[in-house]
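K.L.:
Sequence unavailable; structure follows:
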């Protein structure tokens, strides 16, 4: 083959291969003219981007009660519920009666308290009498010390008997001194397992009281998401919810994910048991490589030939700028791109711009 034919063949190969290899790069760098009137007719609207101080990750969370948000009122002794004074959904305050309660052990505890009060009263009388005798020099110091010890023992017994009834959640009220099971804390009654006339065993759960405002978020974060740290922010923007990560632990199901707990400063209208979409703001992941992170509306993100990017406004039209997607949620995408803050990107009419770009190519 002659030298001229070799050169011609090489030129032909270059003309056919170069567009195939460089088409994507040309598309990225290509600017498409678009007047303001044409943009309005196509429904195109541009919005400025902002720098991102942290990596934002969209995930799911379950709304759960705090560990101390629920309290169970149980039967202190084996006995019988004489009457029920509250119902499910009712708000109660601390010390409010929940049910009447009868039990032989309860009566024995009440009798022991009465006896202890009587002994303490007698001990105080002896203490006052012996003090006067000791001051007059009639009795010895040893007898005065013995009387003091007996009075202290009697007072300690009274405190013990009162503590027993208090820990049982029992109060005596009314002219007849009816024994009543009272709420140890305020909240909303979520369960009533007591039935008037029913006999119950000791420690049988009768009432469950919850604090509806004591909520947390429970997140299961997969291995494809950067590991959050204590202090990272958690938000549910659509519900007015904001919180902070308070704990990270390995998942108990043997997977590579982690369980994340977040406390809430603003709980919005969340209710226990529901699942919500949340945004994790990972400060540590952003600080490791924060250069070039931008927040753009999710609607601005577009894929051209599988390459993610945004349409950037120019003086004469627009151009496609490829980006590296760091994280996304329902509303915001955090991307890494060589764009200054304030750069305007298309947020509506993106499909029309993509069609124009394809036509120019």
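P.N.:
Perfect, I can see it now. All of these numbers come straight from a predicted model, not from anything done at the bench.

K.L.:
okay, CA-based contacts and neighbour counts for the rest of this
P.N.:
OK.

K.L.:
The helix or strand where residue 105 lies packs against which elements?
P.N.:
In this assignment (DSSP states H and E), residue 105 forms part of helix 104-135. Packing contacts for helix 104-135, counted by 3 or more Cα pairs under 8 Å, 6 or more residues apart in numbering; DSSP states H and E, involve helix 141-168.

K.L.:
Name the residues of the helix holding residue 105 that come out as buried.
P.N.:
Within helix 104-135, the residues scored as buried using 16 or more other Cα atoms under 10 Å are 106, 109-110, 112-113, 115-117, 119-120, 123-124, 126-127, 130-131.

K.L.:
Tell me what angle that helix forms with helix 141-168.
P.N.:
Relative orientation of helix 104-135 versus helix 141-168 (axes from the mean of the first three to the mean of the last three Cα atoms, to 10 degrees): 160 degrees.

K.L.:
Tell me how far helix 104-135 lies from the chain's centre.
P.N.:
52 Å (Cα atoms, centre = their mean, to the nearest Å).

K.L.:
now the strands: where do they sit in the stretch 251-361 of the chain?
P.N.:
Assigned by DSSP state E, counting those that start in this stretch, the strands in the stretch 251-361 of the chain fall at 258-267, 275-282, 293-297, 302-304, 307-313, 317-322, 324-328, 332-336, 344-348.

K.L.:
take a look at this one as well, against the first:
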């Protein structure tokens, strides 16, 4: 019985030793004894291993866009014809700035509807005041007073809605007062910008006919500039709101606001939206490139440190007696590689001279 137990223990111990040996072999492939003088003679250069940072991720193309949740277009409230422009592309404007003068038959109808509604509302108020006095004197019933009050409320709603429509179209309160007195030009109105920013482009020319709701002007607000990028779907699991991106051209930082969770079937990519952490001079429509955060945490391996042999990737690590060749599983990380296991920040790797070391391994050269 004791012999059986001892045999079983020996088998388990042997299996554990073999497992440890196999794990060590994943990283330590060969030892290359070299003295310091030989390292210098061969021109081998080492650099300390450092952890990856946000600048080590993949680089993808992107576009500068306006905030997707903010209107950036000045539109026409009435159909008609553009008589003239009040602003030019590149000009800074504020909310309420007149941008164009439009001639419109529909606007005449809206002006007339406003005047009619104002008169009806005034008459309804007079009628309500009259019936209130008659009711207080006991001359009319309460039902008649309530009917008059209901009619006045309807007239007031109609008046306010027609007034607001003109205000939305860019008509000022001063213009409305002049309209009440009949001292304003009928059929012409100034389109006013509903937002502040810089005029990006005109969608129509002076003299063009426009329809109700058609875009007239594009306004860019660089303080609210966003970035949109299409990212390969295999990177989707490593991206989330709050992560930092880096603009390759300028080094500016951006923060991810949202990541699409549906893959585009044609491009096999997802959409990523990000905002600049500080004010920027980039304009909507400009094409840029952006650096994504690394897919995982680990150690940075420069491209010059990696030797490829089929599907295997080998690096050379400094040891007390020379150099150790390690075959690691590396992931692409921008211009470099990412080592999740098998490398620590306390080690040094070869960044120049890998071809010489590979030749020594293959028996093509030596240190003698």
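P.N.:
On my side now, so go ahead. Fair warning: this is a prediction, and the values are worked out from it, not measured in the lab.

K.L.:
TM-score for this pair?
P.N.:
Between these two chains, after superposing, the TM-score reads 0.73 (TM-score structural alignment, normalised by the length of the first structure); 320 aligned residues with a Cα RMSD of 3.7 Å.

K.L.:
so how much does the helix holding residue 105 of the first structure differ from the second structure once superposed?
P.N.:
Taken over the aligned residues, the distance from helix 104-135 of the first structure to the second structure averages 2.2 Å (mean Cα distance after the TM-score superposition for the first structure).

K.L.:
Neighbours of residue 91 of the second structure, how many?
P.N.:
11 (other Cα atoms under 10 Å).

K.L.:
give the contact list for it.
P.N.:
Residues in contact with residue 91 of the second structure (Cα atoms under 8 Å, 6 or more residues apart in numbering) are 198, 199.

K.L.:
Please repeat the previous calculation with a cut-off of 10 Å.
P.N.:
By Cα atoms under 10 Å, 6 or more residues apart in numbering, residue 91 of the second structure lies in contact with 197, 198, 199, 200, 219.

K.L.:
from these, which single one is nearest residue 151 of the second structure?
P.N.:
Among the contacts of residue 91 of the second structure, residue 219 lies closest to residue 151 of the second structure (Cα to Cα), at 42.9 Å.

K.L.:
can you tell me the helix or strand for the counterpart of the closest one in the first structure?
P.N.:
Superposed on the first structure with TM-score structural alignment, residue 219 of the second structure falls opposite residue 209. Using DSSP H and E, residue 209 of the first structure sits in strand 205-210.

K.L.:
likewise residue 11 of the first structure?
P.N.:
In this structure, residue 11 of the first structure sits in helix 3-29 according to DSSP H and E.

K.L.:
Could you pull out the buried residues of that helix?
P.N.:
Result for helix 3-29 of the first structure [16+ other Cα under 10 Å]: buried residues 24, 27, 28.

K.L.:
Check stretch 320-334 of the second structure too.
P.N.:
In stretch 320-334 of the second structure, counting by 16+ other Cα under 10 Å, buried: 322-334.

K.L.:
what separates it from the chain centre, distance-wise?
P.N.:
Here stretch 320-334 of the second structure is found 36 Å from its chain centre; the criterion is Cα atoms, centre = their mean.

K.L.:
ends of that stretch, how far apart?
P.N.:
Chord length of stretch 320-334 of the second structure, first to last residue, is 31 Å (Cα to Cα, to the nearest Å).

K.L.:
What lines up with residue 327 of the second structure in the first structure?
P.N.:
Match for residue 327 of the second structure (TM-score structural alignment): residue 322.

K.L.:
How about its match, nearest residue that isn't a chain neighbour?
P.N.:
Spatial nearest neighbour of residue 322 of the first structure, excluding adjacent residues (Cα to Cα, 6 or more residues apart in numbering): residue 309 at 3.9 Å.

K.L.:
Would you confirm that the one you found contacts residue 298?
P.N.:
No. Using Cα atoms under 10 Å, residue 309 of the first structure makes no contact with residue 298, being 11.1 Å away.

K.L.:
which one of the two has more residues nearby?
P.N.:
The neighbour comparison of residue 309 of the first structure against residue 298 (other Cα under 10 Å) goes to residue 309, with 20 against 15.

K.L.:
circling back: let me know whether the match of residue 219 of the second structure touches residue 86 as I believe.
P.N.:
No. At 11.2 Å, residue 209 of the first structure does not count as touching residue 86 under the criterion of Cα under 10 Å.

K.L.:
ok so, going back, tell me which residues touch the match of residue 219 of the second structure, please.
P.N.:
Each residue near residue 209 of the first structure by Cα under 10 Å, 6+ apart is listed here: 69-73, 88-92, 183-192.

K.L.:
List only those of those residues flagged as buried.
P.N.:
Buried subset of the contacts of residue 209 of the first structure (neighbour count, 16+ other Cα under 10 Å): 70-73, 92, 183-192.

K.L.:
Which one of these is nearest to residue 225 of the first structure?
P.N.:
Nearest to residue 225 of the first structure, judged by Cα to Cα, of those is residue 70 at 32.3 Å.

K.L.:
hang on, the earlier thing: distance of the match of residue 327 of the second structure relative to residue 303 of the first structure?
P.N.:
Distance, residue 322 of the first structure to residue 303 of the first structure, by Cα to Cα: 9 Å.

K.L.:
same thing with residue 82 of the first structure?
P.N.:
70 Å.

K.L.:
Just send the buried residues of stretch 320-334 of the second structure back as a markdown table, with distance to residue 144 of the second structure too.
P.N.:
Supplementary listing: these in a markdown table, determined by distance: Cα to Cα, whole Å:
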| residue | distance to residue 144 of the second structure |
| --- | --- |
| 322 | 107 |
| 323 | 104 |
| 324 | 102 |
| 325 | 101 |
| 326 | 97 |
| 327 | 95 |
| 328 | 92 |
| 329 | 89 |
| 330 | 87 |
| 331 | 83 |
| 332 | 82 |
| 333 | 81 |
| 334 | 80 |
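
K.L.:
Sounds good, over and out.
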